[in-house]
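[1] only the shape, not the letters, is given here:
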């Protein structure tokens, strides 16, 4: 069979091209460390590798979200710890102000300290994350949530939105808490708060209220205790529309403990005609801690020296009310801190499981696309030898001529 020169050159060129292509492919695999250079190399493997790579990228995003949530919650927990310290200082000052040996000047000094505590508390309530995002503003995180008004009151300018982050495949977690639920709310089991108007003319002082019967039909309602002086007596009715009489006119004896609606309260002193006390559920008695501190500051700045027992009684009642409200506020902060700690603990657990999942995915991805270097190097030398053989064969056959044999 006669092979034309053009056919010989074409076949040689094609053979050497194939050998060079095979060698180049192995070289590229060695350079990239991957055995799948194009989907056509392994369609099923390429599809699986793409799915696993997407899963790894998604897990990386979840890890980023967990890091952001951890940073924000840690900052919130630190801030709330400082809030707890401030509330402890406020309570200590209130207890100190109840010392009967203090003068008006002494109580005014305590009021100044409380004013400083109030400013510090507002500053903590307006804490941000360092990037201009306020921790306790809800969705309105671009501006301070607690704003001072001209009359000295503090109002909440945020909302009750929760900023949720997707921290795992099926888990969204709140990275912040709104300020209203921390600084202007109380827990459901906070109980009752007793208070008296500063217009009382008598010297009745109440002590801490106790719960005696939660099953009483009137338990959970708000009550008003109204006094008459001729003769000294009291009635208890609900604060509602319409009002219901709980205790009809009953003689008042200083130092006695009166019972109504499943609770009891001890009263001392002598009431004046028209005096009253309120016993309300904590959420109905004013849960704003800023207002509570302002009220006690106002009470401490009122002089009592030379004004007799009524002024002293109003002061003691105001201190008792403020003390109860500060305790309730501290309990609320503690509850939120517990929630923050629980979320941080969950984030730690999710991070561990997320890292394990990422490690498993990377291991699986490696088994799909990573190159076996021993096999690849062996194939490289094999392809290189084949290419060299093809090239040398072409050269030798090219030089064959009848003139060499004449």
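    In hand now; what should we look at? This structure is a prediction, so every number in the text was calculated from the model and none was measured. Numbers count the residues shown, from 1 in each chain.
[2] contacts, neighbours, all on C-alpha from now
    OK.
[3] so residue 158 lies in a helix, does it not?
    No. Assigned with DSSP: H, G, I helix; E, B strand; the rest coil, residue 158 falls outside any helix and is coil.
[4] neighbours of residue 254, how many?
    Close neighbours of residue 254, defined as other CA atoms under 10 Å, add up to 15.
[5] if we ignore the residues flanking it in sequence, what's nearest it?
    Of all residues not flanking residue 254 in the chain, residue 268 sits nearest, at 4.7 Å (CA to CA, 6 or more residues apart in numbering).
[6] I'd assumed residue 256 was in contact with that neighbour.
    Yes. Applying CA atoms under 8 Å, one finds residue 268 in contact with residue 256, separated by 7.1 Å.
[7] compare those two (neighbour count), which wins?
    The residue with more neighbours, out of residue 268 and residue 256, is residue 268; 17 against 11, by other CA under 10 Å.
[8] all helices for the stretch 51-200 of the chain, in order.
    For the stretch 51-200 of the chain, helices defined by DSSP state H, counting those that start in this stretch occupy the ranges 104-125, 179-183.
[9] now tell me what touches stretch 18-34 from outside.
    Applying CA atoms under 8 Å, 6 or more residues apart in numbering, the external contacts of stretch 18-34 come out as 35-37, 369-371, 373, 376-377, 379-380, 383-384, 386-387.
[10] ok, structure two:
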């Protein structure tokens, strides 16, 4: 093999150049403190480092959101705790005002004091955060959520939007509490759940002669019976039949709940209805012509909720009604409501019968009132559940209490005290909810801190340079470079003529 001088010099220059490059790389790594000076040094490791840094950025973003969340919840907790304390003060004033020893003028003074406390509550409801946003306004953070109307009532002008923030890859937490979830309204039941539908003149006159306790018993029993009437009406099975599909020439008879309806072929719609109703006591189903001209087959009174099975007497799968042979039933939800309503009525009736009042009660009148309540509710002429019940806003409750104190109306003051208990309870539950969210946020922050440390350790392991190892490698590379240079200097001076001499 021949080695020319030019080839020898080229190989030597390449080796020395490579050594220079290796030394330069080591020096660059030492200068930057990183294992990789540029991604091309190790593409797979560079990709790993980038993924780790992206994960770290996401965790730090979640951490910033958690800090924001805890600051916001702390502000809400402070405002709602102050609200609870003011409500307790209002209740204390109302309890004092309810005392028989308190005169009208003293109650008016307390009404003024409660008015000032209501203004403080409104200020708390319009609390702002550090950025000037209203914290109880839902998403409408630029405008005060509560304002006073022209008639003096305080109205809510925010919305019910709940803002959620991501606190991990898989978890969200609520950032805010809309005003109506904090300063909650309540249901005021005007007649305490007693029956309040129409009564016949006879029942009304008899009821007026009852002692108050007996009157309450009668109306409560009637209300349970009204609920039963409504439940039975809803559980009633009704099958609608289009008259255009009826085959009046078919001698095949209809079979309802295993009973053949005789008379086929049925000449007219009325003949068919008459034939079905002739067997209703046996089948438990009756028929009627609706206002739209269709035939309605339904449970008879007292059989509501029972299954109605339609077939044909010849069992050929086709019946004169053009209905699919099979069973028709109420929904499970309606049947469950029916069973519960029956149980509620039976339990209350049984309790009355076994009470010490049983011998004093005019049971005929009680049953008359109950049956009337049932019939009205069954026909949808009465809606059970205290029709006077209505929703009262948080600040309206306090406003009504102020008015009752100004009028020295002790009955309304007592009602106001009960309603203040409801508001206090609602506020306490909201504080507990915020406390729960704060605990979750604190736990998530601890998890986040540990996760961030793990990410930083992984990044450091993949990216940061081990200086002691790098210095050793640099020394080795420089020694190799010097050796290559020295060797080349010596060998390049050699000549064949030196051996000829």
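    Sure thing, it's come through. Computed from a predicted model, the values in this text were never measured in an experiment.
[11] quantify their similarity with the TM-score.
    Scored by TM-score structural alignment, normalised by the length of the first structure, the superposition of the two chains gives a TM-score of 0.72; 334 aligned residues with a CA RMSD of 3.3 Å.
[12] and the residue nearest the centre of the first structure?
    residue 176 (3.4 Å; CA atoms, centre = their mean).
[13] which residue lines up with the residue nearest to residue 254 of the first structure in the second structure?
    Using TM-score structural alignment, residue 268 of the first structure lacks an equivalent in the second structure.
[14] quick one: the strands in the stretch 1-150 of the second structure?
    Applying DSSP state E, counting those that start in this stretch to the stretch 1-150 of the second structure gives strands spanning 146-148.
[15] picking that back up, mark which of the contacts of stretch 18-34 of the first structure are buried, thanks.
    35-36, 369-371, 376, 379-380, 383-384, 386-387 (16 or more other CA atoms under 10 Å).
[16] adding distance to residue 96 of the first structure and secondary structure, write those out as a markdown table.
    Shown next, in a markdown table, are these (distance: CA to CA, whole Å; DSSP: H, G, I helix; E, B strand; the rest coil):
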| residue | distance to residue 96 of the first structure | secondary structure |
| --- | --- | --- |
| 35 | 78 | coil |
| 36 | 77 | coil |
| 369 | 73 | helix |
| 370 | 73 | strand |
| 371 | 76 | coil |
| 376 | 83 | helix |
| 379 | 88 | helix |
| 380 | 88 | helix |
| 383 | 92 | helix |
| 384 | 93 | helix |
| 386 | 97 | helix |
| 387 | 97 | helix |
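[17] tell me which of these is nearest to residue 46 of the first structure?
    The shortest approach to residue 46 of the first structure among those belongs to residue 36, at 7.0 Å (CA to CA).
[18] from what I can see the closest one touches residue 367, true?
    No. Shown here, residue 36 of the first structure and residue 367 do not form a contact pair, counting by CA under 8 Å, at 11.5 Å.
[19] so what's in contact with these two at the same time?
    Common neighbours of residue 36 of the first structure and residue 367 (CA under 8 Å, 6+ apart) do not exist.
[20] circling back: just the helices of the stretch 51-200 of the first structure: most buried one?
    Each of these was scored by mean neighbour count; the highest is helix 179-183, a mean of 22, by mean count of other CA atoms under 10 Å.
[21] determine how far it lies from the middle of the whole chain.
    Helix 179-183 of the first structure sits 12 Å away from the centroid of its parent chain (CA atoms, centre = their mean, to the nearest Å).
[22] that one: average distance to aligned residues in the second structure?
    For helix 179-183 of the first structure, the mean distance from the matching residues in the second structure following superposition reads 1.4 Å, by mean CA distance after the TM-score superposition for the first structure.
[23] what about residue 196 of the second structure, which SS state?
    coil.
[24] so what does it match up with in the first structure?
    Checking TM-score structural alignment: residue 196 of the second structure goes with residue 237.
[25] picking up where we left off before, unless I'm mixing things up, the residue nearest to the centre of the first structure is touching residue 71, no?
    No. Look at residue 176 of the first structure against residue 71 with CA under 8 Å: they stay out of range, at 10.7 Å.
[26] can you confirm residue 368 of the first structure is in a strand?
    No. With three-state DSSP as the criterion, residue 368 of the first structure is assigned helix and is not in a strand.
[27] helices of the stretch 301-406 of the first structure, residue ranges please.
    Under DSSP H, counting those that start in this stretch, the stretch 301-406 of the first structure gives helices at 308-369, 373-398.
[28] what is the burial count for residue 453 of the second structure?
    12.
[29] with residue 5 of the second structure instead?
    9.
[30] how near is it to residue 485 of the second structure?
    17 Å (CA to CA, to the nearest Å).
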